[in-house]
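[1] got a structure for you, letters missing:
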């Protein structure tokens, strides 16, 4: 008996140590980087060199990593040449082969941001003189197949469903379900279902890892059956899956009981471990302030999990407690009292996360991430309205002393509406799965492969600030300007206000343009350039109340093709 107790204490210490380790990872790990953007290349786009370079360098505003087969070098005939690739922090370096002949060359590249999102593009340069014709590169995929992205979203949604279901049901059983006798079968039923959710975390989480590699490498499902070794992520994605699955099984196992005894503290520690693992990936750690984002994310998933698990628990419990309305009323009363606070927590933390990640109204309405988030908010609002109906209309009828038949009828109606709530929250988890692999900013850094290559990168400097700008398509008509404010060392700077932007050509001035903040020190604007020639893009950078330097970036604009 003593040895059994000592083993139980050892397991409890292990669980608590794992939970503390997770909190340490979240609290002391540096912030992840946001969606990277290409800010410069050497050679520059379209540059004609007098001699062959030893390497090509791509500079991004955030750290990136290259994957196997992510960079390809082509000559003007479309023949692929060998080139070695390496990444160092914000640099992608392509070591070019010796003895490159005169003519045009194309580097098609694809890297992965620290937030897990891939970005791709191409660079064209020439040696001696441009080739008369440049063949289109073939066999290089620049975007992930739709089937892979859809499957990844489904796998991520199922992973979230598994974590929320397992943790929420354990929390419901331990915190909300009455401890009265005769409920053992209900508890066992709920925890068996929680175990199935825990298995879902294992299976769907592993599928997410496999599909993440396909997504980041822009490969289809056929890559799973190639002869070469298949790689799965070994960084935070793998750690997150292992901790989520481990936490879910710890929660379920200790809630079911060890040697006939339920261990509440280790079970609830497993709940925290599984839910906290979700904060290791995604957009949360990519935006400051880090401690606010982590606290908001943990509170958001914890409140959402207890809400979802409570609804699932009520759907099952109310059906099995149809002949015990008083016991059912106790469970309903406990959940109803807690649900209002859970709803407030979900709304407040969700608003903090959404605004810090999107950072502008333009990103809310102009990106897939923002539009999916709006749909998610709409569904949550609908769930909140149904919850209010349950609390203020159906709950009083269940608790009223109006006779067994009336209470049973009210309980039946409540069951149906609670079931609708649960189904809608499953939809919310599904949307969350698809949000994870969507960028919260417009993808203005990608460049097309040869045949539609039309971007240029330029820079200007004054005083202690410089501006690096990318103009697309750099022809007469509608253009997108993506620019970053940097210090003289090349680090992004955050001005005290959104910079102003104007474009002039001779006596022609476009006037102040609308500028959108898309990342740390990075901004975007859409301008219509009415004529060809060299334009002065003037960026006014307010550093303080008394310091507002204007940086001028000269950009050539070509006539329409």
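    That came through, no problem. This one's a predicted model, so the numbers in the text were calculated from it and none came from an experiment. Numbers count the residues shown, from 1 in each chain.
[2] going forward, measure contacts between C-alpha atoms and count neighbours the same way
    Fine.
[3] which one is residue 265 nearest to, not counting chain neighbours?
    residue 12 (8.0 Å; Cα to Cα, 6 or more residues apart in numbering).
[4] okay but residue 312 is in contact with residue 171, surely?
    No: using Cα atoms under 8 Å, residue 312 is not in contact with residue 171, being 11.4 Å away.
[5] Looking at these two, which one has more neighbours?
    Remark: of residue 312 and residue 171, residue 171 carries more neighbours, 26 against 22, as counted by other Cα atoms under 10 Å.
[6] Report how many residues lie close to residue 270.
    For residue 270, the neighbour count with other Cα under 10 Å is 31.
[7] now do residue 88
    Neighbour tally, residue 88, other Cα under 10 Å: 12.
[8] about what we covered before: look up how far residue 5 lies from the residue nearest to residue 265.
    In this view, residue 12 and residue 5 are 11 Å apart by Cα to Cα, to the nearest Å.
[9] ditto for residue 396
    With Cα to Cα as the criterion, residue 396 and residue 5 are 46 Å apart.
[10] Residue 12 and residue 5: who's more crowded?
    Neighbours were counted for residue 12 and for residue 5 using other Cα under 10 Å; residue 12 has more, 19 against 11.
[11] where's the more buried one, which helix or strand?
    Here residue 12, judged by DSSP states H and E, is contained in helix 2-28.
[12] need the next SSE after that helix, C-terminal direction.
    strand 38-42.
[13] Take this one as well and set it beside the first:
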């Protein structure tokens, strides 16, 4: 039975995953849009504004969630109700632990993302420098996931693989809702170009995701039979099923639906399929939150 504190920790983990993914995906979409020919089409301009606001909302939510993480961890440790969240001793203990280090990296990461996007909107001439700040924020967020959880015992090489795995998954997962929105926001020709460009970079991200995921799987699940005999392994298998569904839909988009869009100018089938893929992403994030929060490799 999952207690209230475990549920709160689970929700904060899920919200953090969702915020990181949405931010990475938004920047990827902004980058792909910047490669397209600039026009004065109001639909394109409105979509670019929506992307920036979407990014800022999730970066802001991520920052708020990260600030709540330490008190929630302290409350879970104190087991003294809401008052435990503000117990100075418990807060001090958590701050000096790996949780404190993780929270520090997450807070700084999301703060850098907010500052960089605000700066780009106000100080466009410094866009290159500000995008470096954005990338730095993403790296700090990726590093934060190596401080706690079932991967904390991994060596430096595998922690690096974990970071790549997280960023690749975030780029793919976080792009889906903006792509879904683009189906109704962009003219057909611009939408086809965006989808084709995304399809090209998605191959790169998915390759990194799978390669790093397989190596991490072999490292974390020993022997491999534990995939079928432990709670942790079974949750991993469930995640793999969801990811496989995402891969099949992504291939269907690239090979069939985008081609039909270019021919018939009807984005509705693609939009519906992306919505289904987005629901699979939510399932992946929920499953990942469960086995990184409540279940260990030996469970």
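    Ah, there it is. On a predicted model such as this, the values are computed, not experimentally measured, just so you know.
[14] got the contact list for the aligned partner of residue 160 of structure 2 in structure 1?
    When structure 1 is aligned by TM-score structural alignment, residue 160 of structure 2 is paired with residue 295. Not one residue lies near residue 295 of structure 1 by Cα atoms under 8 Å, 6 or more residues apart in numbering.
[15] Structure 1: which residue goes with residue 24 of structure 2?
    In structure 1, the residue matched to residue 24 of structure 2 (TM-score structural alignment) is residue 167.
[16] How about that match, nearest residue that isn't a chain neighbour?
    Leaving aside its chain neighbours, residue 167 of structure 1 sits nearest to residue 271 (5.1 Å; criterion: Cα to Cα, 6+ apart).
[17] how about the helices in structure 2?
    Here structure 2 has its helices, by DSSP state H, at 4-34, 42-78, 88-95, 98-122, 127-144, 156-185, 188-220, 226-229, 231-252, 258-264, 268-293.
[18] Structure 1: matching residues for the shortest one?
    So that's helix 226-229 of structure 2. Going by TM-score structural alignment: helix 226-229 of structure 2 matches residues 363-366.
[19] For residue 181 of structure 1, grab the count of nearby residues.
    Residues near residue 181 of structure 1, counting by other Cα under 10 Å: 6.
[20] go on, residue 210 of structure 1?
    18.
[21] Could you find the closest non-adjacent residue to it?
    That would be residue 232: by Cα to Cα, 6+ apart, it lies 5.8 Å from residue 210 of structure 1.
[22] list the contacts for the one you found?
    Counted by Cα under 8 Å, 6+ apart, residue 232 of structure 1 has contacts 209-210, 212-213.
[23] 6 Å instead?
    209-210, 213 (Cα atoms under 6 Å, 6 or more residues apart in numbering).
[24] Distance of the residue found closest to residue 19 of structure 1 once you drop the neighbours it is linked to in the chain relative to residue 241 of structure 1?
    Nearest residue to residue 19 of structure 1 in three dimensions, chain neighbours excluded: residue 273, at 5.1 Å (Cα to Cα, 6+ apart). Shown here: residue 273 of structure 1 relative to residue 241 of structure 1, a distance of 11 Å by Cα to Cα.
[25] And residue 75 of structure 1, by the same measure?
    42 Å.
[26] Kindly report the same for residue 165 of structure 1.
    16 Å.
[27] want to throw the contacts of residue 232 of structure 1 into JSON lines with distance to residue 412 of structure 1?
    Formatted as JSON lines, these follow (distance: Cα to Cα, whole Å):
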{"residue": "209", "distance to residue 412 of structure 1": "42"}
{"residue": "210", "distance to residue 412 of structure 1": "43"}
{"residue": "213", "distance to residue 412 of structure 1": "47"}
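[28] Return the member of the residues you listed nearest to residue 88 of structure 1.
    Of all the contacts of residue 232 of structure 1, the one with the least separation from residue 88 of structure 1 (Cα to Cα) is residue 213, at 20.7 Å.
[29] And that closest one, what's its match in structure 2?
    Using TM-score structural alignment, the partner of residue 213 of structure 1 in structure 2 is residue 74.
[30] State the distance from its match to residue 101 of structure 2.
    According to Cα to Cα, residue 74 of structure 2 stands 14 Å off from residue 101 of structure 2.
[31] neighbour-wise, which of the two wins?
    Legend: neighbour count by other Cα under 10 Å for residue 74 of structure 2 and residue 101, higher for residue 74 (27 against 15).
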